[in-house]
Every structure is written in structure tokens, then in C-alpha cells.
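Undergrad: Okay, predicted coordinates and the sequence, questions at the end:
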Amino acid sequence: MYVSYKWLQDYVDLSGITPDELAEKITKSGIEVEGVATLNEGISGVVVGYVLEKEKHPSADKLNKCQVDLGDGEPVQIICGAPNVDKGQKVAVATVGAVLPGNFKIKKAKLRGEASNGMICSLQELGFESKLVAKEYSEGIYVFPEKTEIGTNALEKLHRDDHVLELGLTPNRADCQSMLGVAYEVAAILGREVKLPQPEVATVSEKAEDYIQVTVEAKEDNPLYVAKVIKNVSIKPSPLWMQARLMAAGIRPHNNVVDITNYILLEYGQPLHAFDYDRLGSKEILVRRATDGEVITTLDDAKRELTSDHLVITNGKEPVALAGVMGGANSEVGSDTTTVLLESAYFAGGPIRKASKDHGLRSEASSRYEKGVDPNRVRPAAERAAQLLAEYAGGEVLTGSVEADSLTVEPAVISIHIDKINRVLGTNLAVSEADDILTRLQFETAADGGEITVTVPTRRGDITIEEDLVEEVGRLYGYDNLETTLPEGSSTPGHLSAYQSKRRVVRQYLEGAGLYQAVTYSLTSEDKVMQYALDVRKPIKLAMPMSEERSMLRLSLIPHLFEVLKYNGARQNDSLSVYETSSVFLSTADNELPEEKEHLAAAITGLWQSHPWQGEKKPVDFFVLKGILEGLFSKLGLLEKIEFAKLEKEGLHPGRTAEILLSGEAIGVIGQVHPKVEKELDLKETYVFELSLEALLEAEVEPLKYEAIPRYPSITRDIALVVDKTTAAGELATIIRQAGGKLLKEVNVFDLYEGDRMEEGKKSIAFSLRYFDPERTLTDDDVVKAHDKVLTAVKDQAGAVLRG
């Protein structure tokens, strides 16, 4: 709900309260104000000017040379390209030195050789949203009414010297979907009076009942229907102040009749509808349920097939409106309308919600009916609209209203004891204090000892039980004023489980390594659901998906990380490293909930290091990501149990992909994204891994042991082994570790050679081996014995020979 600060002042005295202060008070009372917009923020130097002369620009067909009186001296020449600019108009002029939205400053200029001293503005150029500008001014400049004074502040004349509060209403606060409802709320917060409109309608001798009769068949759906008739209306633009208030609330002006119905909707929260009486086709209004297959063409020129679940307004034969949602094109008010039939009705929320959902028509009217309107405002809203139609459309209001009334409204009566209020809120309020708060809300109260009996007005349909009254007292007393207390009694301190603690370690490590955490959708598309899945099972489809792109529960995190990289890459952020810890969903037996498994995945692309001053750039590669993983495994105490084995997996590079094994069991995969996939997604060279986080964090870990720093020197031996090209370095490293015994402490690969001096089908892998004994200094004989065992093992088990 958008609330105009200036409009609100019509009902409540806001003197001494700024818009920001008011927003804070409303928020603290329980309704969040999501923002306060200043309509003329950043705009200055815009005045009302009068176009004295207009002639074609001598060098441009689409430009006009205008002489404009700004009310402060000699006329100025302004070049204007608007198609509707003309002599005799009063227009908004941004003078030289003016500032428009976006910090756009107006300067003296020459356009095709002709001087231009300012700018004649459209409403869009003054900060109005294009979708809210009336159609007649949507493609040109705005023209003020003839009585507007030249030289005055154009923004004030356009009522842009205003602030708009955006209320984030919860469904229970339907009462604040109107200016009057907000006025009651603000008056209660500030302790001030509410000034309600007092419509006084002058009527002619003719009676409405002579023009129309109303019959309601669906009495449960429509217990109250009020019809008024207004003759001799003149269709024209509504007054500027009304248009400004509608636009501030997010509604586009159309004409005076339609604008007045929308204005009442905002003011009273009561939707109205205006029919062209002469196009109605009868003197009867019949409200009934539609028949299956019945068709109506609505105001948006769409043909809609109805069912018996939908409520319609008919002329006795055919539908002329989809009740509470949208009118029909066959009875639309147009430029030639002279007699208006005004509808004000109370509709039940169910049928309105059903029609709105079935036809995809979510309107201002339907949203209010769905949440519930005040039945006691139906008649006053109609009278107020009739008054405005007489005043601003020149209409003659016929005497009386025609009604179909089967509505019985009884206000809720609730009794509550002051002890309960104090017990729940932890306060020590007197009866008079609680009674005063409820009275400020315009609730009728009667106190008897400690008991307060409250008669709740019908506009507050959300107040039905004692706890609702406690909430009202508490929020207006001020949540900030409630005393803070600590719970009493025995308690068990909370703590993280071992799994949760390890998960935090994982996240902290990866973020320390330079990766950003991503949070992506758990839903994916049918095309992506099977991609990169570690555990391939039948995918699970949602019964009611939001869209085809979000119709399946995911089996892998990697496709979603691709979306993150693609989104950032499109915004020139093409060196990125991201990770995610989240669930995948694995199907079980039919009609059973899926099994959720927590996975860890990461994706890196672009440059891993960049030091332009030193001229250093290091792009990401397989070993960067593998190194990050090995650091993580070491952090968790699992590095010795981890192996990497060659793997081919769809969507990953066949020569740069490995399976991750924990104690011989596969828990994940790491590799480069296949070049074809990178091209499809418009990604640079990208590397990913995904593994089962549950398997990783639930693995048994040896107790942490500390070793003294060795006092004795170590001995290093380097060996270069010639093996088949198909032999993996990891396989050789495993053989070396097993053969090296207790003295061998470190094994590292430091070189790979596959040059032209190497035999066909062979390669050379160089290892650095470090031997030491923490208890003594090793001799050459000790090292030679251990080293010979290594050389024998690699020869016997892998066919490796020392490179000469």
C-alpha cells in the first residue's frame, strides 16, 4: 500500500511529524514501512511556462522553435521535439540551471544551429513512471489547465512536493488497504483525531429505482449490492490533484469517472464499478453464478470462459462484469457516456479469489475483496463517489439507491481482564491505560473493575479473540517500552553438533582460500536435472511447479554454480571462485519423501592470481582446485585416506577428470568442464568439484597427535621414473609410500617430461623423496636400503625404470 503523506493530512493532523518520523512510528507499531520516497527528490528549477509562439525549426523536420514566457521578464527561445507542443499551452519548463532526475543539468545549447534556453518537459522527464502517465500525455509534453499561473513552481502544481510511504502489509491488516484505514492507525499512534469525509450529495427529482432494479440470486456470495444512477455526466480528465494522488498510489489515470472509482477504492478501501447505463442493454442488474462455458469479454478485450465457480454481474441475460475482478467491455464507460450506473457491493472473498486465480487477473479490487472489505463502508463509499461525480463530471445524481440487502453484520464483542494483558506483556498497566489505548483505536469500550469489554468496529475484521486485543495494546504501548527479562528455571545450553562444527570449518576454510559462498535454487529444469549427478536416481518432479525452469528437485549442485558464473561473467566479473553446501534430493520408494543428502561443490574460472605490477598472472587449472581440496582434507584430518583416480564423466573433460575416493569408497568428482559445455554456457576454462559432504564429515578421524620438531637432519633423494603414458602419478606415489617404510616421510612430484627424447608411448615422472628418523641421524646405508626397496617396488609393480 502506497500512502501519500499530503493526502493523509486530509484525515489526520500531521503537524510536527516529518514523513521519516511518521514511518518510524508506524513501523514500531507493527506495520513495516518498507521505504519513504520523496517525489521531487533531486529536481529543481522547473516552472510553469506559456508558449507564445511555435514555428518549425528551419533545419529539422521534427523540431519546433518555441517562444516561452516564464513569467519573469523577456520570453526565451526553447527548441522542443514533442509532437503535441503548440501555441497557447501552459507547460513545465526546466530553466537553464535546472536539475532533472538522474542529476541531469540543463544548460544553454544550440540544436541544429538554433539557441535553446531550457527544456519543455514531459511527465516522464520529471520523474513520473511511464506506466502511470495518462495515455494522452504518454508520448509528449504535459499541458497544464488554463488557470495555472505562469512562473509558479511546476512540481508543486503537479503535486510532486510530496512523500510516499510504502507499507508492507501482512494479510491480516486488510483495514490498512485504504487511506481511511491508515488514518485510523496513524491517529491512534499519535493520539490525534480522525477527520472523515462527510459526503453531501445534491439529488434531482428523478428516482434511481425508476431506472434500475437489482436482483441477487447468489446471496451468500453477494449479501449487499448498492446501485446509484448519475445522469448527464461529461467525460473528461479528472482534476490534477486527483490524478497526482492516483499516480502516487501506483494507479494510472484514465478519465474522471474511472478515476473517481479508483480514488474511492484507495480512500475507503471499497471497490466500485461504473457501467455505461445506455450500453447496459436493460434496466436490470442480476447477480448470479456463471454457467459452465459462459463467455465474457473483459475490459482488456480478452474473451474468458467461465464456470459455475465464478460470480458475475449480468443485465438479466448476459454477463457485464466478472464480479469484484474486472468489468465487461460491453458496458465500459467511454468518451460518449452520459449516464453512469455506479456499483458498490460487498462480495465474499472465496468466489473473487477463485475467479482472480483462474483468469490471472490480480486487480486492486480483487485483492481487497479477497482479504475482506468493511461492510459498513459500502453505502458511504457510493455516496462519496456520487458527490465527486456531481462535482467533477457535472453529473446529476438521481434520488436514492437501489439495493439488494441480505447482509447481517454484528461487530465482534470481546471481554478481557487487565491481569491477562499484564501477564502476557509483562507490564503493570492500569485499566485506564489499556482502555485509553483501545479508545485511541476507535474501539468502543466498557470497563467493569478489571474487566474490559470491547466492541470491535467492522473495519477491523482481524480482531476476534482476547489475544488480538493483547497485541493491539502491546504494539501501541510500544514494544520498545516492554521490560526485558531472562527465562527462569533449569536449562540446557545449546551447542553445535560435531557435524555442524565440521561444516563450519569447511566453510571457513574455503572462504579463507578465496571462494565465495553461493546460495542457489533447489529446483531445476528437466534438461539439467541429471547433469553431473553423483548418485543417479529417478528425478523427482513437482506437482505444481512455478515454471518449467524450476520443475524438478536437483540431483547435483554443479549446474546451479554454472548459472552463478554465467551471471557474473555477463557483468565482466569473469574471474570467480564460488562454492555451495546444500542438499540434493534422491528419490526413494513411490509416494515417499525424497532422501536429502548434503553435498559440497565448487567452481572456479578465470585468473587465480593477478599481480599486474609484477606482470604475474596465474590462470586456474586442475591442480589449483585439487590443491584447495587437499588442503580441506588435511584440515579435516582425512588426507591420508583420500585418493584421486582417473575418471570419465559426461560433461567433464575426459583427460582432466578424477574420482575422489575416501578409504576406497567414491565420494565425489573433480575436473575441468568439457569445452563443449563451456562454449554453450559462454564460460572461460572452468574447473569444478562436487562431493558428498555427509560422507566427508561423518568419516572417522584418527585422534590428533603432535610430534616434536625433528632434531636430526633429513636426507632427500630425487628419482625420475620412465613409465607408460597411461600410468598415473598417483599410482606411483602410492607404491613409493608403501615401499618406503617408516623412514620415508614425504613424496612429491616435481617434474613431468614427454619430449621428443622420450621413447614412443613413454613419459618421465620425477619424484622428490624425503627420509628421516626422529630418533637418530640417518646414515647413507639406512637410506640406500629403504631407497632400493622403493626402486624395486616401482619396477615390479608398475614397470618403471630409472631414467638415465
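TA: Perfect, I can see it now.
Undergrad: rest of the way, CA atoms for contacts and neighbours
TA: Noted.
Undergrad: Show me what the lengthiest helix in the chain is in contact with.
TA: The longest helix of the chain (DSSP state H) is helix 780-798. Here helix 780-798 makes contact (CA atoms under 8 Å, 6 or more residues apart in numbering) with 715, 723, 727, 732, 735-736, 739-741, 743-744, 771, 800-801.
Undergrad: Against that first model, consider the following:
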Amino acid sequence: MLVSYNWLKDYVNIEDISAEDLAEKITRSGIEVEGVEVLNEGINGVVIGHVLEREQHPNADKLNKCLVDVGESEPVQIICGAKNVDKGQKVAVATVGAVLPGNFKIKRAKLRGEESNGMICSLQELGINSKLVAKDFAEGIFVFPSDVEVGADALEYLNRTDKVLELGLTPNRSDALSMLGVAYEVGAILGREVKWPSTEYAANNEVAEDYISVKVEAEEDNPLYVAKVVKNIKIAPSPLWMQARLMAAGIRPHNNVVDITNYILLEYGQPLHAFDYDRLGSKEILVRRAQKGEKITTLDDTERTLTEDHLVITNGIEPIALAGVMGGANSEVQSDTTTVLLESAYFNGVTIRKASKDHGLRSEASARYEKGIDPARTREAAERAISLMEQYAGGEVVSGSVEANTLTIEPAIVTTTVEKINSVLGTSITSEEVKDIFTRLQFGVAEDNGSFTVTVPTRRGDITIEEDLVEEVARLYGYDNIPTTLPVSAATPGVLTPYQAMRRKVRRYLEGAGLIQNITYSLTSEERAKQFALEDGEAIRLAMPMSEERSTLRLSLVPHLLDALQHNIARSLQANAVYEIGSVFIGKENTTLPEEKERLAGALTGLWEQHPWQGEKKAVDFFVVKGILEGMFRILGVEESISYARLEKDGLHPGRTAEVLLNGKSIGFVGQLHPEILNEIDLPETYVFELDLVSLLTENVGEIQYEAIPRFPSISRDIALVVDRNVPAGELQEIIKSTGGSLLKEVQVFDVYEGDKIDTSKKSVAFALRYYHPEHTLTDEEVTKVHNKVLQAVEEKFAAVLRS
């Protein structure tokens, strides 16, 4: 919500407090002010000028030579390129020495041989967003009404001397989505009265019932509908002050009638809609659910197909508005409109949200209906709008209103006590102070010996229980005034559990290795829920999902990490390595709730290392990812318990995927995405892993054993073993380790060969073996004895032979 500081002065006396101080007080009372924008920051020297003469520039077809009175002793010549500049206009002029946004300084200049002493400005050049500029001035200079004073500060007329507070509202504070709602809040904070705007007007002798009838079929969706009629309207631009306030609040001006409805939307928080009465096609308003397949063309000239979930305003036959969201083009107020039918209604927020979401129409009106409006203002807002239409559109108000009313919403009545408030807050607030706070909030309050019965106005629909009243007292009393206390009993310092400490160690390691943490949605689509899952389980679907893409609880973290890679690559980030620690949800038969388990997953693609100066590049491959995991297993102390086995899994490359085993039990996988999957999701070669984090971090790890630094030299032997192609190198390595005994300290694979020098059904795997004894220097005989045992073991187990 954008709140104009100058506009707020109309309702509550804040002359003695600056916008910045007010923002601080509002924030401390519970509504965060995210910023204060100074609209004229960095701008000066802009005045109102009167164009006395305009003629074609003698040396340029697209330039005009203007003689402009800027309130000085003599008029000045200004060269202007705007198509719409003309004699007799009142315009914004940046005089010589003026400064415009971006520190753009105005100087005397010559343009195609003609002197120019200033600049005639568009609104965009004065720092106003182009989306907020009225269509008439979107591609040219802004023209002021003829009654403005020449030489006066143009920024004051445009309300650019204002400051705008941006409120970061939580969903429960929909009452502050209006200027009056903010005024109530400020009045309560400062202890000052709130002044309501005038709704006075003179009605004629006709009655609205002669013009229109109202019938509501969908009473649950629309319990209150108010219609009023204004004749002899003259469509024109709205007053400059109103346009300026709308632009400060982020709304583009259109014409006086539409601007008044938008102005009331911001002032009262009550959406209104103005129909061209003569274009309705009948004298009837019928509010109903749409028929399946029914169509309406909305104000944005888009034809929309409706369903039975959508609420429409009709003329008895065809839709003329999508209720609470957008009007129809067939009843739009246009330049020739003379009679207006004004709608002010209370719609069900759930119904409006459904239509808004289905059609992708998020409007200021629908946002307020969704969060909840004050039904007590529905009639008052209409009266205020009619008053403004009489004043600024020359309208003649038809007496009375036509209503359909089945509204039953009443103010909430909530009770609390001083004892309850003080026990929750840890304060010693008196009954008088509590009563004063409720009175400042303009709640009805009755006290009986420290017990309060509070009547909560309908504008504060967020207050329904006793704890809500306690919160109101706390924030108005001042959170800073609540005493800081320590627990009475002896307190112990908080520490991480062993599991939390290990999990933090995993995060630090992975981030140190170059992976970036991601936090993704726990919800996915039904089709993707079981992709890459470590274990079978039922996919749990939500009873009321937000969308089909977020309808089912995930069983794996990998799919969303792939989405993250797609997002990054689409933005030309070619090196990507991400990980996530999060929960998956595994449904079991005959159980209502799923089992929640914590997983660790990662996805890597692109370049892993790049050294442009040396011309070195290394792409991510299976062994890079496996190496990252092995480093993590090492710092967790489970390296010796980890092994790998070949794995075939849906969505992964059958020859480049391994199952990760902890003490022989599967805890996850690491591998390359299958080429078919890569083509489907348009990713380059990508590697993923997912591990059962709980099993990994709760593994019983023995105490760290230290060994003395070697005093004696080691002996290395290399062997190349020829075995069948389907023999895993890991199994060979395990046999070598177990046979080598205490003397064999290290076994590493350093080469695999498959080529024309050996049989096509065979492969050669080369190992580097290092032997060492802590007490003496090994002899060749000792090493040969153990080494021969190793060769004999691999020959017996795998029919391995030494490659000659």
C-alpha cells in the first residue's frame, strides 16, 4: 500500500510530525514501512510556463520554436520537440539552472541555430513512471489546466512535493489497504481524531428505482449490492490534485468518472464500478454465477470464457462485468457518456480470487475483495463517489439507491481482562491504559472491574479472539516498553544437537566445494512427484492445491534442482552447481499422514573449473561429483564404510550411475541424467545425487585414530589386471585391499584401457599399490610375498591376469 503523506493530512492531524518519523512510529506499532519515497528528490527549478507563441523551427521539421512566459520580466525562447505543444498552453518548464532526475542540469543551448533557454517537460522527464501518465500525455508534454498560476512551482501543482510511505502489509491487515484505514492506525498511534470526508450532495426529484432494478441470485457470493444513478455527466479530465494523488498511489488517471471510482477505492478501500447507463441494454441488474462457456469481453478488449465458478454482473441477459475483477467493454464509460450507473457491492473474497486467478486479472479491486473489505463502508463509499461526481463531473444525482441486501455480518464482540494481558505480555499495564488503547483504536469498550468487553468494528476483521486484543494492546503500548526479563529457573545455554552440528558441517563443506544452497518448494506435480525417489511410497496429493504444478508432496529433491539449473542456464549462467537439504514425504498404506524424511541432493552441469590465463577448462563429469561426495564422507568419518555399486534407475544413464552404500545398505545414488531426459528438459550434460541424510549423519562413527608420521620409506608397485569388461573396478579394489593386509596402505585406480591391444571382451585396470611398515624398512621379500597373495586372490576371484 502506497500512502501519500500530504493526502493523509486530510484525515488526521500530522502537521507536527515528519513523514520519516511517522514511518518509524507505524513500523514500531506492527505495520512495517518498507520505505519513504521523496517524489521531488533531486528536482528543482521547474515552474509553470505559458506558451505565448509557437512556430515551426526554421531549420528542423520536428522542432518547434516557442515563446514562453515563465513569470519573469521577459518571456524566453525555448525549442521543443513535442508534437502536442501549442500556443496558449500552460506547461511545466525547467528553467536555465534547473535540475531534473538523474542530475540532468538545464543550460542555455542552441538547437539548429536557434537559442533555447530552458526545457518544456513531459511528466516522464519529471520522474513520473510512464505507466502512470494519462494516455493523452503519454507521448508528449503535460498540459496544465488553464487556471494555474504562471511562474508557480509546477511540482506543487503535481503534488511532487509529497512523500510516499510504502506499507508492507501482512494478509491479516487488509484494513490498512485504504487511506481511511491508515488514518485510523495513525490516529490510534498518535492519540488523535480521524476526520471523515464529506459526502454531501443535492439530489433531484427523481428516484433511482425508476431507472434500475437489482436482483441477486448468488446471495452467498454477493450479500449486498448498491446501485446509484447520476445524470448529465460531462466526461473530462479529473482535477489535477486527484490525478496527482492517484499517480502517487500507483494508479493511472483516465477521466473524471473512472478516476473518482479509483480515488474512492484508495480512500475507503471499497471497490466501485461505473457503468454507462445508456449502454446497459436494459433497466435491470442481475447478479448470478456465469453459465459454462459463457463469454465476456472485458475492458482490456480480451474475450474471456467463463465457468460456473465465476460471478458476473448482467443486464438480465448478458454479462456486463466480471464481478469484483473487471468491467465489460460493452458498458464502459466513454467520452460520450452522460448517465452513469454506479455499483458498490460486497462480494465473497473466495469467489473473486477464483475468477482473478483463472483469468490472470490481478486488479486493485480484486486484491481488496480477496483480503476482505469493510461491509460498513459499502454505502458510504457510494455516497462519497456521488458527491465527487456532482462536484467534478457536473452530475445530477438521482435520489435514493437500489439495493439487494442479505448481509448479516455484525461487529465481533471479544472479551479480555487486565490480568490476561499482563500475564501474556509480562507487563503491569493498568485498566485505564488498556481502556485508553481500545478507545484510541475506536473500538467500543465496556469495563467491569478489570474485565473488558470490546466491540470490534467490521473494518478490523482480523480481531476475533482474546489473543488478538492482547496483541493490539501490546503494539499500541509499544513493544519497546515491554520489559526484558530472563527465566526465573536456571537456564542452560542452547547448543546444536549432534545431528544439527553434522548437518551444518555438510552445508559448509558443500558450499566450500563450490555448490550453492537452494531452497525449493515441497510441492510438485503429480507426474514429477516420484521421479528419482530413493524409496517407493505413495505420492500424497493436497485436498485443495493452489495449482496442478503444486498439488503433490515430493518424494525427491532432484526435480526442483533441475528446474533451478534450467532457470540459471536460460539466463546465460553456464557453470551451475546447486544442492539442497530438505524433506521428502513418503506415503504409506493405511496411514493418513506421510512419513517425513530429510534428504541431501545436488545437481551439477557445465564447467567445473576454468583458468582462462592458462587456457584450462574442466567440465563436470561423474568423477567430479563422486569426488565431492567422497570428500564429504571423509569429513563425516564414514569414508571407510562407503562403497559403490552399479545402478540402473529411471531417468539416469545406465552406464554412469552408481548406488551409494553405507555398510552395504543403500543410502542413495550418484549419476548422470539420461540423454533422453536431458533432451526433454533442454539441459547440457548434467549429474545429480541424492542421499538419505538421516542414515548418513546418524551412522555410529568411532573415535578418530591417529598414526605417527612415517619414519620408514614405503614401496610402491603398479599392476595392470586384464579382466572381463563387466567386472567392476571397485570389486577388484576391495579384494586387493582385504588381501594386502596391514602392510598395504593405499590402493588407487589410475588407468582403465579398452582397445585393440587386448580382447574386445576384456579391459585392463591399472592399480597403484603402496606398502609400508611402521617399525622398519620393508624388504623386497616381504613386499613380494604379500604382493603375490594379492595377484593370486584376484586371479582366483576374477580370473585376472597381469597385462604383459
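TA: Received the coordinates, thanks. Quick caveat: nothing in here was measured; it's all calculated off a predicted structure.
Undergrad: Got a TM-score for the two of them?
TA: The TM-score (TM-score structural alignment, normalised by the length of structure 1) is 0.85; 799 aligned residues with a CA RMSD of 4.2 Å.
Undergrad: Buried subset of the contacts of helix 780-798 of structure 1 as a ChimeraX selection?
TA: Applying 16 or more other CA atoms under 10 Å to the contacts of helix 780-798 of structure 1 leaves a buried subset, and the ChimeraX line that selects it is:
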select :715,723,727,732,735,736,739,740,743,744,771,800,801
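Undergrad: Relative to Gly324 of structure 1, which of the contacts of helix 780-798 of structure 1 is nearest.
TA: Nearest to Gly324 of structure 1 among those, counting by CA to CA, is Thr727 at 75.5 Å.
Undergrad: which stretch of helix or strand covers the nearest residue to Tyr644 of structure 2 once chain neighbours are set aside?
TA: Excluding the flanking residues, the one nearest Tyr644 of structure 2 by CA to CA, 6 or more residues apart in numbering is Val660, at 4.9 Å. Here Val660 of structure 2 sits within strand 652-662, counting by DSSP states H and E.
Undergrad: contacts for that strand?
TA: 622, 641-649, 666-675, 691, 696.
Undergrad: quick revisit: tell me the average deviation of the longest helix of structure 1 from structure 2 after fitting.
TA: By mean CA distance after the TM-score superposition for structure 1, the fitted helix 780-798 of structure 1 averages 2.8 Å away from its aligned residues in structure 2.
Undergrad: The contacts of strand 652-662 of structure 2 in strands, which ones?
TA: 642-646, 666-673, 691 (DSSP state E).
Undergrad: Restricted to buried residues, select those residues in ChimeraX.
TA: In ChimeraX syntax, the buried subset of these is picked out as below (16+ other CA under 10 Å):
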select :642,643,644,646,666,667,668,669,670,671,672,673,691
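Undergrad: May I ask which two of the ones in strands among the contacts of strand 652-662 of structure 2 are separated the most?
TA: Longest span within those, CA to CA: Ile642 and Leu673, 22.5 Å.
Undergrad: I'd like to know how many residues surround Leu280 of structure 1.
TA: 21 (other CA atoms under 10 Å).
Undergrad: residues in contact with the closest residue to it other than its chain neighbours?
TA: The shortest distance from Leu280 of structure 1 to any non-neighbouring residue, by CA to CA, 6+ apart, is to Ser331 (5.4 Å). For Ser331 of structure 1, the contact set (CA under 8 Å, 6+ apart) comprises 275-277, 279-280, 320.
Undergrad: swap in Asp221 of structure 2?
TA: Each residue near Asp221 of structure 2 by CA under 8 Å, 6+ apart is listed here: 311, 347-348, 351.
Undergrad: that's a strand at it, yeah?
TA: No: under DSSP: H, G, I helix; E, B strand; the rest coil, Asp221 of structure 2 falls outside any strand and is assigned coil.
Undergrad: Roughly how far does it sit from Lys215 of structure 2?
TA: Applying CA to CA, to the nearest Å, the value for Asp221 of structure 2 to Lys215 of structure 2 is 13 Å.
Undergrad: shared neighbours, those two?
TA: When contacts are counted by CA under 8 Å, 6+ apart, Asp221 of structure 2 and Lys215 have no shared neighbour.
Undergrad: Share the number of residues neighbouring the closest residue in space to Ala720 of structure 1 that isn't next to it in sequence, please.
TA: Spatial nearest neighbour of Ala720 of structure 1, excluding adjacent residues (CA to CA, 6+ apart): Ala766 at 4.0 Å. Residues contacting Ala766 of structure 1 under the criterion other CA under 10 Å number 19.
Undergrad: what's the helix or strand for Ala766 of structure 1?
TA: strand 762-771.
Undergrad: And that strand, what's buried?
TA: 763-767, 769-771.
Undergrad: If you count contacts, what does that strand end up packed against?
TA: The helices and strands touching strand 762-771 of structure 1, judged by 3 or more CA pairs under 8 Å, 6 or more residues apart in numbering; DSSP states H and E, are strand 715-724, strand 744-753.
Undergrad: Just give me the mean distance for that strand relative to structure 2.
TA: Looks like 4.1 Å for strand 762-771 of structure 1 (mean CA distance after the TM-score superposition for structure 1).
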